[in-house]
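J.: No sequence on hand, only this structure:
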């Protein structure tokens, strides 16, 4: 009987000691090889593999001990794949919480309303943590990989902020932005007004991109859209400088000259009537809506007033007077 009691108290003492030691260990900051450690867990990695990945990433921990802790916690089946960042001071318990809650270390890239596809690709190339796997692809090959072969890339990506984990493919970000634009364009098209000159969502996308580039003040957006609708209705060229500049590509030096307006190319809306063949930028949500819901106006012209707003005119004489007034004011004459 005494032997049984002695064994009982010995086992109990060891259990309490083990509990105290393990409790101390899970709350003790882990030693990291660098101030921060990036941890990447691939999908379907087993618990033992996760423990090994933590050690391989630069955390001074015995994988077998970490594995035992994960299993004993009851959370081992909840550990999630993803990209995580560990910092000095993080404990094994902190690590468990990150992995079980999926608290990934996310970065973000912001696409700005009015950006061109070239600017989008440049931003992707500079984005920290992305897997730069599209840099060697030309536009045609890239659009084919995105499931849109033969589609011009300009304007096909929605400007927004997209978060991603370290090692995410550039192609994945592009896919998300393309799906977002398809969704936003479809939603805008459903809201289209009755008196518009657009036959397809693609035409709406083209016009929205022009409205985006022409608008200096949000309050003018729908009226600028109406000007272009009115011009399309009477067969008048759109005569919008941003399309000419876009079609000049690398030849544009920052100054738009009269000779440029007379030089014909597919995006020159001075020499050609109708909409250009592709969008000229990434339109935002408000530009998409303005393109299909223009304001009520008989204006055919507008000119920048120099304060971010525009002056709208229904006749050429009124427009010429406004150009003379506001250009002279802008030049200080």
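T.: Okay, I see it. This structure is a prediction, so every number in the text was calculated from the model and none was measured. Residues are numbered from 1 along each chain as shown.
J.: Please count neighbours and contacts with C-alpha atoms only from this point.
T.: Fine.
J.: how many other residues sit next to residue 198?
T.: Other residues near residue 198 number 20, with proximity taken as other C-alpha atoms under 10 Å.
J.: try this one next to it:
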């Protein structure tokens, strides 16, 4: 009789087993149940995990951001999962339906909240900076103003002048990223694409370096948006460079006028000497005047095989090309002055 009594499990062990089972069941339910968001948090809880935070601090940050659950539970889940130390710093957006399990997977995989910014072909540095400073959740860590030299120095560019050094494209960045990071990425892409174009250059070009090709591409970019005309415009500029003729391109003159340009290019502007006035100075301008796209980069190094020396806008986005000044003057009268 006494041996049977000793073989029975004490009642407290049964209660303990039941409690453990209940806790395990509750934990399993909690891990897969959507976390409640506090009403003031809106549709999205914005969480910023800083580098160096402990697992406990991360749990506190999430709760303080607007997740309505005990931080102790999150802390315990992160620790017991064995993945707490793999959580990556960064910016995260938590939306309705996120569970403790999916939350941890998001944090460990580093699936950060991102935004996009598009840099447009033909923009100059001032326009790039305006777009960057207006971008959502992009931290402005750039020098004040829009000085291209100061910007190039701040970003550590190989070029001394930032104009034209960014490739026009759409860039994705995590929320709260520094603006300098986006521009450094755009500069790396431009360097890569410029190197690709330079490697495909015609052997007899009057261009001494990839940077000169970039300058020429920026002129082409500003002169036309028509794909069919780019190579011919490039040919006109290249032919003029070979002959020592001045390029006489209005966009460069306008760039050199800076803030004084009021939208109306006058004869006196063409006679006012600046480093960018291609009517008063021979050769290429000292820097690009805008961001060229890939098509303009390729046109600069692969101009059309033609001896044309002139072109004028027709008014419909295309250009009329001429071999001689006489032909050009006729085209100007027809398309610019409206005379037969």
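T.: Looks like it arrived, so ask away. Values in this document were obtained by computation on a predicted structure and should not be read as measured data.
J.: separation between the residue most central in space within the second structure and residue 141 of the second structure?
T.: With distances taken as C-alpha atoms, centre = their mean, the second structure has residue 171 as the residue nearest its mean C-alpha position (3.6 Å). Taking C-alpha to C-alpha, to the nearest Å as the criterion, residue 171 of the second structure is separated from residue 141 of the second structure by 17 Å.
J.: same deal with residue 12 of the second structure?
T.: From residue 12 of the second structure across to residue 141 of the second structure, the span is 63 Å (C-alpha to C-alpha).
J.: between these two, who's got more neighbours?
T.: A count of neighbours by other C-alpha under 10 Å puts residue 141 above the other of residue 12 of the second structure and residue 141, at 13 against 9.
J.: Would you mind finding the match for that one in the first structure?
T.: When the structures are aligned by TM-score structural alignment, the residue of the first structure matched to residue 141 of the second structure is residue 133.
J.: Can I take it that its match is in a strand?
T.: No: the assignment for residue 133 of the first structure (DSSP: H, G, I helix; E, B strand; the rest coil) gives coil, which keeps it out of a strand.
J.: what's the distance between it and residue 262 of the first structure?
T.: Distance from residue 133 of the first structure to residue 262 of the first structure, counting by C-alpha to C-alpha: 40 Å.
J.: for residue 19 of the first structure, same thing?
T.: The spacing between residue 19 of the first structure and residue 262 of the first structure, counted by C-alpha to C-alpha, is 84 Å.
J.: Also residue 110 of the first structure?
T.: 36 Å.
J.: Run through the residues that contact the residue nearest to the centre of the second structure.
T.: If a contact means C-alpha atoms under 8 Å, 6 or more residues apart in numbering, then residue 171 of the second structure has 116-118, 182, 186 as its contacts.
J.: does the counterpart of it in the first structure count as helix, strand or coil?
T.: Structural alignment (TM-score structural alignment) places residue 171 of the second structure against residue 162 in the first structure. In terms of secondary structure, residue 162 of the first structure is strand; the call rests on three-state DSSP.
J.: Could you give the residue range in the second structure aligned to stretch 195-211 of the first structure?
T.: Mapped onto the second structure with TM-score structural alignment as the criterion, stretch 195-211 of the first structure occupies residues 204-220.
J.: Could you check that stretch and say which residues are buried?
T.: When burial is assessed from 16 or more other C-alpha atoms under 10 Å, stretch 204-220 of the second structure yields the following buried residues: 205-207, 210-220.
J.: quick one: the helices in the second structure?
T.: Across the second structure, reading from the start of the chain, the helices by DSSP state H fall at 2-7, 11-31, 55-65, 71-80, 100-109, 125-134, 148-155, 179-199, 210-223, 227-243, 250-257, 267-271, 294-301, 325-335.
J.: tell me, how many neighbours does residue 187 of the second structure end up with?
T.: A count of neighbours around residue 187 of the second structure, defined by other C-alpha under 10 Å, yields 21.
J.: Spit out the contact partners of the residue lying closest to it once chain neighbours are set aside.
T.: Spatial nearest neighbour of residue 187 of the second structure, excluding adjacent residues (C-alpha to C-alpha, 6 or more residues apart in numbering): residue 166 at 4.4 Å. Remark: with contacts taken as C-alpha under 8 Å, 6+ apart, residue 166 of the second structure is in contact with 183, 186-190, 291.
J.: again with residue 201 of the first structure
T.: Under the criterion of C-alpha under 8 Å, 6+ apart, the contact partners of residue 201 of the first structure comprise 185-186, 189.
J.: Quick check: ChimeraX command selecting the buried ones in those residues.
T.: With 16+ other C-alpha under 10 Å as the burial test, the buried ones among the contacts of residue 201 of the first structure are selected in ChimeraX as follows:
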select :185,189
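J.: now the contacts of residue 201 of the first structure in a markdown table, with distance to residue 60 of the first structure?
T.: A markdown table is the format used below for the contacts of residue 201 of the first structure (distance: C-alpha to C-alpha, whole Å):
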| residue | distance to residue 60 of the first structure |
| --- | --- |
| 185 | 51 |
| 186 | 52 |
| 189 | 56 |
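J.: Apart from its chain neighbours, what residue comes closest to residue 319 of the second structure?
T.: Leaving aside its chain neighbours, residue 319 of the second structure sits nearest to residue 313 (4.4 Å; criterion: C-alpha to C-alpha, 6+ apart).
J.: Return the residue of the first structure aligned against that neighbour.
T.: Pairing criterion TM-score structural alignment: the partner of residue 313 of the second structure within the first structure is identified as residue 304.
J.: roughly how far apart are that match and residue 323 of the first structure?
T.: Distance from residue 304 of the first structure to residue 323 of the first structure, counting by C-alpha to C-alpha: 8 Å.
J.: same check, this time on residue 287 of the first structure
T.: As defined by C-alpha to C-alpha, residue 287 of the first structure lies at a distance of 25 Å from residue 323 of the first structure.
J.: try residue 219 of the first structure
T.: From residue 219 of the first structure across to residue 323 of the first structure, the span is 20 Å (C-alpha to C-alpha).
J.: More neighbours: the two, which one.
T.: Per other C-alpha under 10 Å, whichever of residue 219 of the first structure and residue 323 has more neighbours is residue 323, with 17 against 11.
J.: Let me know how buried the alignment partner in the first structure of residue 74 of the second structure is, in neighbour terms.
T.: By TM-score structural alignment, residue 74 of the second structure lines up with residue 66 in the first structure. The burial count assigned to residue 66 of the first structure is 21, neighbours taken as other C-alpha under 10 Å.
J.: What is the neighbour count of residue 244 of the first structure?
T.: Neighbour number of residue 244 of the first structure under other C-alpha under 10 Å is 26.
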